[in-house]
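Engineer: Structure for this input, please:
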Amino acid sequence: MSIRERILSDLKTAMKEKDAVRLSTLRLVSTAIKDRDIAARAEDRCQGCEEHEIMTILQKLAKQRDESAETFENAGRLDLAEKERAEAEIVREYLPKPMDEGEIEEAARGVVEELGATGLKDMGKCMGTLKERYTGRMDFSRAGATIKSLLTNAA
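Structural biologist: I've put the predicted structure just below:
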C-alpha cells in the first residue's frame, strides 16, 4: 500500500471514529499532496507527484508543526503547543524511521566514493544524490556537514 493510499484509508477511519485531531491533520496532509499533484500536472506529469515528493511534503509539515509548537510554548500557549506536537506525531507516522548519525555518515561516505567526489565543488552533486535516495529518512543538515567534512579532508 502506497503512502497516499494509507493516508486516505486512515482519513476514512478517522472520520468513522470521529477522531477530530487525526481527521484535521490527515485532511491537511491530503490537501498538501493534492496541491503538489496539481503542480505536477502543470509540469506534464499526469500521474501526479511521486512517493519521494510526498515524503518531502510530510517532512515539511512535521517540521512546521514542531516550529509552531515551539513558538506557542515561548508565548505561553501550552494548549496550542500540545495540539501542534500531536499533529506532528500523526504526520511522522507516515515517514520511515529516521537514520541515525552512523547511518548518515555511512551513506555520505558511500555517495562520495561512488561519485568520485574530490572537493567542495562536488558537494551539490553528492547532496542531490542523497536527497534522491534518502528523502524522508535523512536529516540533510547533518548530511551536509558530514559531506563537507569528508570533501574538505579529501582535498
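Engineer: can we go C-alpha only for contacts and neighbour counts from here?
Structural biologist: Noted.
Engineer: now do the same end-to-end measure for stretch 128-142.
Structural biologist: One end of stretch 128-142 sits 14 Å from the other (C-alpha to C-alpha, to the nearest Å).
Engineer: Off-centre distance for that stretch?
Structural biologist: Relative to its chain's centre, stretch 128-142 lies at 9 Å (C-alpha atoms, centre = their mean, to the nearest Å).
Engineer: and if you look at stretch 95-102?
Structural biologist: 11 Å.
Engineer: What of stretch 105-122?
Structural biologist: Worked out by C-alpha atoms, centre = their mean, stretch 105-122 lies 22 Å from the chain centre.
Engineer: here's the other one to compare against:
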Amino acid sequence: MADSALKLQLTEAMKDAMRAKDKARLGTVRLALAEVKRIEVDERIEPDDARVLSILEKMIKQRRESIRQYESAGRQDLADIEQSEIEVLQTFMPQPLSDSEIDAIVNQALADTGASSVQDMGKVMAAVKPQMAGRADMGAVGQLIKSKLGQA
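Structural biologist: Next up is the predicted model:
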C-alpha cells in the first residue's frame, strides 16, 4: 500500500517536530495524522493526496469556527492556540489562489456551464471545486458565484 505524498510529508513533519522538541507543532501534526488514520480505518481505504487535503481543509475550517466561538466568549488565549494550529496545518496546503485567479476560474466556469441564475449555482460550484480544492475558501467562492449569478 503506497501512502500519499501528503501523508508522508505529515509523517516527516512529525519526526522533525519531535527532533526539534516543538510540542505545539508536534501536537497539531499528530492530530492531522490521527484524523487521516481514522479515515483509513473507518472507510478501509488508503487516502490519496486529494482526500488528505480535504481532511486538512476540514480541520482548518473547524479551527476557524472555534476561534469565532472563543473570541465571542472572551477567551483570546484559546483562540490564539487554535490560530497557531491553523498556521501549522496551512503549511501542508497548496499555495492559495489570488483573488484575480479565483475570479478568472469562476468567470470561466460560468461561461462553460452556461449558468444564468442562482438555481445553476450547483453546476458552477461542481465546475470550480476541483480547481480550487485546498487553495481557496469555498464559502467565499460560493458568495462570489452567488453575487455574479444575481447580477446575470
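Engineer: now for Val36 of the second structure: what does it line up with in the first structure?
Structural biologist: With TM-score structural alignment as the criterion, Val36 of the second structure lines up with Ile33 in the first structure.
Engineer: since we're on that match, how many residues are nearby?
Structural biologist: 21 (other C-alpha atoms under 10 Å).
Engineer: Skipping adjacent residues, who's closest to it in space?
Structural biologist: For Ile33 of the first structure, ignoring the flanking residues on the chain, the nearest one in space by C-alpha to C-alpha, 6 or more residues apart in numbering is Ile54 at 6.5 Å.
Engineer: looking at it, the one you found is touching Asp35, isn't it?
Structural biologist: No: Ile54 of the first structure lies out of contact with Asp35 (C-alpha atoms under 8 Å); the separation is 10.9 Å.
Engineer: Those two - which one has more neighbours?
Structural biologist: It is Ile54, of Ile54 of the first structure and Asp35, that has more neighbours when counted by other C-alpha under 10 Å, with 24 against 13.
Engineer: and the residue most central in space within the first structure, what element?
Structural biologist: Taking C-alpha atoms, centre = their mean, the centroid of the first structure lies closest to Gln59, which sits 2.4 Å from it. Gln59 of the first structure belongs to helix 51-74 when assigned by DSSP states H and E.
Engineer: Could you pull out the buried residues of that helix?
Structural biologist: Neighbour-count burial for helix 51-74 of the first structure, counted by 16 or more other C-alpha atoms under 10 Å, picks out 53-59, 61-62, 65-70, 72.
Engineer: Now do the strands in the first structure.
Structural biologist: Assigned by DSSP state E, the first structure shows no strands.
Engineer: aligned partner of the residue nearest to Ile33 of the first structure in the second structure?
Structural biologist: By TM-score structural alignment, Ile54 of the first structure lines up with Val52.
Engineer: Isn't that match up against Lys7?
Structural biologist: Yes: between Val52 of the second structure and Lys7 there is a contact at 7.0 Å, judged by C-alpha under 8 Å.
Engineer: overlap in contacts of those two?
Structural biologist: Val36 (C-alpha atoms under 8 Å, 6 or more residues apart in numbering).
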